[in-house]
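Colleague: what would the 3D arrangement of this be:
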Amino acid sequence: MSDKPVEQMSFEEAMAALEDVVKQLESGEVPLDESIRLYERGGALKAHCAARLKEAEEAVTRITLGADGKPDGAEPVDIS
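Modeller: Just a heads-up that it's a prediction; the model follows:
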């Protein structure tokens, strides 16, 4: 398992690390102290992945508002 700081990971790296954490915890062969550390890292990895997905979604789509101020669709965002 990599101990690379979570905030420096790409989405793909974080997902792979999270899968590794889950496998280790599910094995039931990890000492309690290590299980706690893995659980905490898993939570950080999950939060990081969720944030990266949200950033990607916002970069691709912008909600458009109608005259009444309610969402009425979405349009691509020009990021160039």
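Colleague: only C-alpha atoms for contact and neighbour calcs from this point on.
Modeller: Fine.
Colleague: beyond the helix or strand harbouring Lys23, next helix or strand please.
Modeller: Assigned by DSSP states H and E, Lys23 belongs to helix 11-27. Counting by DSSP H and E, the next helix or strand C-terminal to helix 11-27 is helix 32-60.
Colleague: and for comparison, fold this next one:
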Amino acid sequence: MTVKKGAKNSLEHSLKRLEDIVETLERGETSLDDAVILYEEGVQISKECAERLKAVELRIQKLSKDIDGQFSLHEPDDV
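Modeller: Coordinates of the predicted model:
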């Protein structure tokens, strides 16, 4: 099975960038204009990450196997 490292790294990179933005805003050392720009970027990254995670959740639902080894649709909590 091949893991797409680009997508994984992309999500990890996005989460790291989001953490950096939060840390910068928490320090309070940026101008109001820069803080607003960073906040907007953070909101956009957050939305993109949520969309990626939802897509992964749907893939898991579609690809889950039951006990007999047959593919069936499962909710993520059942996996």
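Colleague: before we move on, the earlier item: what's the average distance of the helix holding Lys23 of the first structure to the second structure?
Modeller: Compared with the second structure after fitting, helix 11-27 of the first structure deviates on average by 0.4 Å (mean Cα distance after the TM-score superposition for the first structure).
Colleague: burial measure for the nearest residue to Tyr39 of the second structure once chain neighbours are set aside, as a count.
Modeller: Using Cα to Cα, 6 or more residues apart in numbering and skipping the chain neighbours, the partner closest in space to Tyr39 of the second structure is Ile21 (7.5 Å). Counted by other Cα atoms under 10 Å, the residues lying close to Ile21 of the second structure total 16.
Colleague: element containing Leu73 of the second structure?
Modeller: Secondary structure from DSSP H and E places Leu73 of the second structure outside every helix and strand.
Colleague: my guess is it meets Leu58, correct?
Modeller: No - at 9.5 Å, Leu73 of the second structure and Leu58 do not qualify as touching, with contact defined as Cα atoms under 8 Å.
Colleague: and the residue nearest the centre of the first structure?
Modeller: Among the residues of the first structure, the one closest to the centroid is Cys49, at 0.8 Å (Cα atoms, centre = their mean).
Colleague: isn't that one up against Ala17?
Modeller: No - checked against Cα under 8 Å, the pair Cys49 of the first structure and Ala17 is beyond contact range at 10.7 Å.
Colleague: still on that earlier bit, contact partners for the residue nearest to Tyr39 of the second structure?
Modeller: Leu38, Tyr39, Gly42 (Cα atoms under 8 Å, 6 or more residues apart in numbering).
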